[in-house]
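J.: my questions are about this predicted structure, shown below with the sequence.
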Amino acid sequence: MNIKNIIFDFGGVLMDWDPRYFFKTYFNDDEKMEYFLENIAQSEWNEQQDKGRSLAEGTAIQIKKFPEWEKEIRAFYDNWTVMLKSEIPQNVEVLRKLKNTDYQLFGLTNWSEETFPYALENYDFFQIFDGKIVVSGTEKLIKPDPEIWHVLLNRYHIQAGESVFIDDNPKNIEMAKSLGFTTIHVLPDTDLEKELASVGVKI
């Protein structure tokens, strides 16, 4: 297998993002926090902002549905940077090592166009991608829609069969596999360097 390209998802792979990092202290009540995140500010709602809906519109829609939770809903994007806790150091270290190889490095992320610039400005490892990043909020497409992979392939003139795709979401991994990518499903205990070596990537 001749791998030429390595494509990274960001959240859960290179960045540790979780709304609980803010809301745990905010609510000081785990049961109430989990209810809010499962029923009011659920991931399906946040994904619409990742798909290109503005934060203001998303917030307004949810407040209209759940007026009694207005304060908490507004707090979600007002405190988004607290939810972006840190980079995931062991995986970022692998990315930094890859910088000194001949592999082309790309990002393919489900991320709001409004919040992604904060990450770009505050975490220097994003510069390693040299701008070769496809952001769902900008494209108005979101994984696992196959179209977003085609945007990446067409924009940078690369082939799925020569590419490794790394993600923490099993649905995205399944879609990428079906499109012909070699895949690595990242879990909290994944040794990314070892997994890359197992598919023929030499660091």
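T.: That came through, no problem.

J.: please make it C-alpha for all contacts and neighbour counts, starting now.
T.: Noted.

J.: what about the residue lying farthest from the centre of the chain, which SS state?
T.: What lies farthest from the middle of the chain is residue 68; by CA atoms, centre = their mean that is 30.2 Å. Following DSSP: H, G, I helix; E, B strand; the rest coil, we place residue 68 in the helix state.

J.: tell me which other helices or strands the strand or helix carrying residue 26 touches.
T.: Using DSSP states H and E, residue 26 sits in helix 20-27. On a contact count with 3 or more CA pairs under 8 Å, 6 or more residues apart in numbering; DSSP states H and E, helix 20-27 meets helix 30-39, helix 80-83.

J.: one more to weigh against that first structure:
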Amino acid sequence: MTIRAVVFDFGGVLFDWSPHHLYRQLIPDDDRRQWFLDTVCTQAWNTLQDAGRPLAEATRSLVAEHPEHTPLIEAYYGRWPEMLKGPLDGGVALLEELHEAQMPLFGLTNWSQETFPYAWDNYPFLRCFRDIVVSGQERQIKPDAEIYQTALNRIRVQLPDVAPHELVFIDDHAPNIVAARALGWHAIQHVSAEETRGQLLELGVGDKG
């Protein structure tokens, strides 16, 4: 078995992103903050922006539904960089090891096209990737099969004859792993850099030391 490329998810693998990083400052009470993020600025709402909805439209629509929470809603994207706490050192170290070993690397991330440039401009390790498929740019989103096909097509620009079983996909979210495997990709659910490194070694990727 030969693995010819590794595909990385970003949030939870390379980046520590969470609305709680911002909203701990805005709603100190844990229960109230969790209620707000479960009820108003929900993950499902954020996912629509990751799938391509404009941030201004999303904010305007939610404010109309919950006018009593206008400042808190407007902070979600107005202060979005404060949700991106920074890189996850273990995941970035793994990425850089593979890059140094000249393994072709690609990104496949659920991310708004309007906020992704902030990450690109501020985190140079993203230059390790030959190409990055950003859901908001494609108006497709994991775990839907079409975004994996888009990623495969983009990888084939670099590796024209690569087959799904020659790819490894690393993601922290179980449904995304299930979707990748259903399409014939190898997939690793990321829990820690050490566990992911071990599973890559089992696939013949990396230095056995």
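T.: Received it, and whenever you're ready, just let me know what you need. Predicted model only: the values in this text are computed from it and were never measured.

J.: hang on, the earlier thing: and the residue farthest from the centre of structure 1, how far from residue 32 of structure 1?
T.: 14 Å (CA to CA, to the nearest Å).

J.: how about residue 135 of structure 1?
T.: Counting by CA to CA, the separation of residue 135 of structure 1 from residue 32 of structure 1 is 32 Å.

J.: out of the two, which sits in the more crowded spot?
T.: A count of neighbours by other CA atoms under 10 Å puts residue 135 above the other of residue 135 of structure 1 and residue 32, at 24 against 13.

J.: tell me the contacts of that one?
T.: Listed by CA atoms under 8 Å, 6 or more residues apart in numbering, the contact set of residue 135 of structure 1 reads 107-113.

J.: rerun at 6 Å
T.: Counting by CA atoms under 6 Å, 6 or more residues apart in numbering, residue 135 of structure 1 touches residue 109.

J.: just the helices in structure 1 please.
T.: For structure 1, the helices defined by DSSP state H cover 20-27, 30-39, 43-50, 55-65, 70-78, 80-83, 89-98, 116-122, 136-139, 146-156, 170-178, 192-198.

J.: TSV for those helices, including distance to residue 2 of structure 1?
T.: Output for those, formatted as TSV (distance: least, CA to CA, whole Å):
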stretch	distance to residue 2 of structure 1
helix 20-27	40
helix 30-39	42
helix 43-50	33
helix 55-65	41
helix 70-78	42
helix 80-83	38
helix 89-98	16
helix 116-122	31
helix 136-139	28
helix 146-156	16
helix 170-178	16
helix 192-198	13
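
J.: point out the most buried one among those.
T.: Among the helices of structure 1, ranked by average contacts under mean count of other CA atoms under 10 Å, first place goes to helix 136-139 (a mean of 20).

J.: for it, give me the average deviation versus structure 2.
T.: Once fitted to structure 2, helix 136-139 of structure 1 is off its aligned match by 0.2 Å on average (mean CA distance after the TM-score superposition for structure 1).

J.: for that helix, the distance to its chain's centre please.
T.: Offset of helix 136-139 of structure 1 from its chain centre (CA atoms, centre = their mean, to the nearest Å): 12 Å.

J.: repeat for stretch 133-146 of structure 2
T.: The mean C-alpha position of stretch 133-146 of structure 2 is separated from the chain mean by 11 Å, CA atoms, centre = their mean.

J.: if we can go back for a sec, between helix 70-78 and the helix holding residue 26 of structure 1, find me the angle.
T.: Orientation of helix 20-27 of structure 1 against helix 70-78 (axes from the mean of the first three to the mean of the last three CA atoms, to 10 degrees) gives an angle of 150 degrees.

J.: average gap between helix 20-27 of structure 1 and structure 2?
T.: Compared with structure 2 after the fit, helix 20-27 of structure 1 shows a mean deviation of 0.8 Å (mean CA distance after the TM-score superposition for structure 1).

J.: cool, and stretch 147-154 of structure 1?
T.: Compared with structure 2 after fitting, stretch 147-154 of structure 1 deviates on average by 0.6 Å (mean CA distance after the TM-score superposition for structure 1).
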